[in-house]
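Got a predicted model here, sequence first, then my questions.
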Amino acid sequence: MTIARRPIAVLGAVAALGLALTGCVAKSDVSAAGRLTVSSTADACSVSAATATSGTLAFDVNNKGDEVTEFYLLAEDGVRIVGEVENVAPGASRTLTVVAQPGKYFTVCKPGMLGAGVGRTAFAVSGEKVAETGGDAAQKQKALTQYASYVKDQVDQLLPAAKTFADAYRGGEDAAAKAQFSTVRAYYERIEPIAEQLGTLDPRLDFRELDAKAEGIDWTGFHRIEKDLWAPAAGAMNSDGTTPANLDWAPSTPAERATFADKLLADLQELYDHVHSDAFVKDLESKGIAGISNGSISLLDEVANGKITGEEDWWSGTDLSDFAANVEGSKMAFSVVREFAESKGAEGKKLVEQIDRGFSALEAELAVHGSLKDGFASYSTVTETQKRDLTDLLNALAEPLSKLTSTILG
């Protein structure tokens, strides 16, 4: 199955959001010291300097490759997108203008506008903090832009990773598919609430077997493939604890595997098309920053409703990877709106401090079991005491996080 590239025609709304983030700064307003050049090729992203002074910076991006490219300025965590310029055609140049605060960043290019990008390099900004202008409306638009960019980036990485995974599964390369399963799912789990807003898309992609049976729909998606890869042993029980998992079960034939693989990629293409459409941007704008805040809360609920019980990845035991990805996505959404909570005075600042402590404690406990980068232990190795510890930390974070939206709107 061929993965469709992002349609250029739908970039207008996202690009408009980008202007709100970077600011409408004329080239003449950027000092010579604040101008940098970027050369993007198929395998490199060369920036003329690795340091700059805080203030208005302009990155002049020249695409010397053969594919349409993008350029990103990422925050210190390598995930949050501070600014981006998209749709730079081969041989063309475009400029990203940002107001950069002191701190550590990364630069990266994305030839083909898919995948993790190339030439990721550290970039440092020194100097004094710069006062931001534009008022509350501009700050809200900035938050929406940052979150839209994050979601888009996760899906950009999800689609090619899923194709590699689906090809391995389709071809009977089970060891390779197993090794890729949790990584592919992490991209999806970080932004799952977006898929949940698209009617039957999330059920098609992420329903567990019993959920599909209860709803009377065909069982497809990640977990259907998971059961093929980790076929249940004789006498193994379903996640309800009563029904034998191998009852009326037979491994998929090669033809059936091809069908499930193609279906997974078609559904993920639908998600990709949505997050690169005008409709996605308009939906984010209609929900405002409360929608992002509620997304942060929703992702933590995902952990409580499946991952902590070990029912999500019943066959593979990769629940901790989904757990960590949900937490990462929740934290990202929170980081985008935290300044609005802090602006609500002493109570808002107190709430932010509580949420920060909650995330730190939960992340530290998860790190005992592994990481998304290096892999997690099977959920079957987590003791009941450790599950209780994770549950307690999850609840300790969920309580203040549940107040985030009301605080922001208050």
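On my side now, so go ahead.

contacts, neighbours, all on C-alpha from now
Will do.

mind listing the strands in the stretch 301-410 of the chain by residue range?
370-371, 375-376 (DSSP state E, counting those that start in this stretch).

Kindly compare burial across the ones you listed and name the winner.
Among the strands of the stretch 301-410 of the chain, strand 375-376 has the highest mean neighbour count (mean count of other Cα atoms under 10 Å), at a mean of 18.

How far off centre is the strand or helix carrying residue 213?
Secondary structure from DSSP states H and E places residue 213 in helix 209-215. Distance, stretch centre to chain centre, for helix 209-215: 27 Å (Cα atoms, centre = their mean, to the nearest Å).

What residues sit buried inside that helix?
209, 212 (16 or more other Cα atoms under 10 Å).

Give me the residues contacting it.
203, 218-219, 223-224 (Cα atoms under 8 Å, 6 or more residues apart in numbering).

Now the terminal residues of stretch 333-352, how far apart.
13 Å (Cα to Cα, to the nearest Å).

about what we covered before: buried ones from the contacts of helix 209-215, can you make that a ChimeraX selection?
Selecting only the buried entries of the contacts of helix 209-215 in ChimeraX, with 16+ other Cα under 10 Å as the criterion:
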select :203,219,223,224
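
Out of the contacts of helix 209-215, which is nearest to residue 157?
Comparing these against residue 157 with Cα to Cα picks out residue 223 as the nearest, at 19.9 Å.

also this one, for the comparison:
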Amino acid sequence: MERSPVKILPTAAACALLAVPLTACSLTQSNKSDGAEGSGPITVTSSATACELSSTKAGSGRVTFRIKNTGSKVTEFYLYAEDGKRIVGEVENIGPGLTRDLVVSVAPGTYVTACKPGMEGDGIRGKLTVTDSGRKSSVADVDQETLEHATESYADYVKQEADALLEGTTQFVAAYRSGDDAKARSLYPTARQHWERIEPVAESFGDLDPKMDLREADLEQGQKWTGWHLLEKDLWPPAKGYTALNRAQRATYAQDLLANTKTLHTRVQTQTYDVTHLGNGSKELMDEVATGKITGEEEIWSHTDLWDFQANVDGARTAFELLEPILAVKDHDLEEQIDERFDDLQKLLDQYRSGDGFVSYDTVTPEQRKQLSDAVNALAEPLSKMTGAVTA
């Protein structure tokens, strides 16, 4: 989930509002525009106060960003479409001193880059211009039928999950509006799993994720809170200081969630994908686990984090398995390593199953969470190389 802007970067925000170039601010996007287009990775240096790109220009086709975190806080890097909202690609959970790659396939046009030190706020933003190079992502040695099968199968998977999400959300909303809280609580984690499996697709539209999946802790001052987690808090209210939503409020917020779910369902019917969407989406889902599920921040009221955790793993593994025949040709050792680490993580996660679901996450000890975190990180490292390998 992309977090809501929290305005921890007031100078950058003021620049954006006043249309002042970010280079005039103390928190800057520093760019060197003399880099040769298509000559190699665009290096990105993310610190506490700057986001330095080695070039603000690139040729269309396969583009690699190599992000180095020189700050003291975990950072993220995003590539947005020209509107600054729709996510083209992202890398989360880049620890201090670490370097991560983001590989994307881009068409000619204008894009927005952003480093997010502390993983909060609008980020330190700049502009990237992509010109027509005539190049396309290389997938040599892999036949067209294999490529088409992977991308078309993923489109079918997203549609199926969107169908299930709409059905599950409809049932959940009906129970919640009627006041059947016990039923609504039982439906909440199972309906959300369909959202979590395809969240990178929802994020790619730019506007839906903040409306549907914003956490209370990520609210900007004065921002209206809607979506799943507002209803979650109402179903699992804090012991003190909380005023339950009345019947009319329940109806309003529930209908809003359902309407946005229907919008998502409509949009995915015509959405198309390439292999970079699958590779980056798989990686993004594991980043979601590392930054939200492991900490228990995602489902802070219901403690249903392990349902989300499993759904993120499901979505990531589906994308990986569709790319696996391509990866086996490109880098067989990497393919085997990723496969083994998915198995290791799943075996560990299965220990927390209870009936058709999972134990409450507040019963998982810090030591057990550390084991899960280590398994996620062990998978995330080779998984981060997959997109680069399949498009090499």
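Received it, and whenever you're ready, just let me know what you need. All values reported here derive from a predicted model rather than from experimental measurement.

Could you tell me the TM-score of the two chains?
The TM-score (TM-score structural alignment, normalised by the length of structure 2) is 0.63; 252 aligned residues with a Cα RMSD of 1.4 Å.

ok, which stretches of structure 2 are strands?
Shown for structure 2, the strands assigned by DSSP state E span residues 42-46, 51-53, 57-59, 61-69, 75-80, 87-94, 99-106, 109-115, 124-131, 353-354, 357-358.

Quick one: closest of these to residue 161 of structure 2.
Smallest distance to residue 161 of structure 2 across the strands of structure 2 (Cα to Cα): 18.2 Å, for strand 357-358.

list the helices and strands that closest one packs on?
helix 305-330 (3 or more Cα pairs under 8 Å, 6 or more residues apart in numbering; DSSP states H and E).

Centre of the chain to the helix it packs on, how far?
14 Å.

buried ones in it?
Under 16+ other Cα under 10 Å, the buried positions of helix 305-330 of structure 2 are 305-320, 322-327, 330.

again, but for stretch 250-263 of structure 1
For stretch 250-263 of structure 1, by 16+ other Cα under 10 Å, it's 252, 257-258, 260-263.

With stretch 148-168 of structure 2 instead?
Result for stretch 148-168 of structure 2 [16+ other Cα under 10 Å]: buried residues 150-155, 157-166, 168.

cool, and stretch 378-391 of structure 2?
Buried residues in stretch 378-391 of structure 2 (16+ other Cα under 10 Å): 378-380, 382-391.

Now do that stretch: everything it contacts.
By Cα under 8 Å, 6+ apart, stretch 378-391 of structure 2 touches 62, 64, 100-103, 137-139, 275-276, 279-280, 282-283, 286-287, 323, 326-327, 330-331, 334, 337-338, 341-342, 345.

Just the buried subset of these, please.
Buried among those (16+ other Cα under 10 Å): 62, 64, 100-103, 137, 139, 275-276, 279-280, 282-283, 286-287, 323, 326-327, 330, 334, 338, 341-342, 345.

Provide the aligned range in structure 1 for stretch 88-101 of structure 2.
Per TM-score structural alignment, stretch 88-101 of structure 2 has no counterpart in structure 1.

make that stretch 177-192 of structure 2, sorry
By TM-score structural alignment, stretch 177-192 of structure 2 lines up with residues 170-185 in structure 1.

how about the matching stretch: buried residues?
Buried, per 16+ other Cα under 10 Å, within stretch 170-185 of structure 1: 170, 172, 174, 177-178, 180-185.

Give me the contact list for it.
Residues contacting stretch 170-185 of structure 1 (Cα under 8 Å, 6+ apart): 158, 161-162, 165-166, 168-169, 222, 226, 229, 254, 257-258, 261, 318, 321-322, 372.
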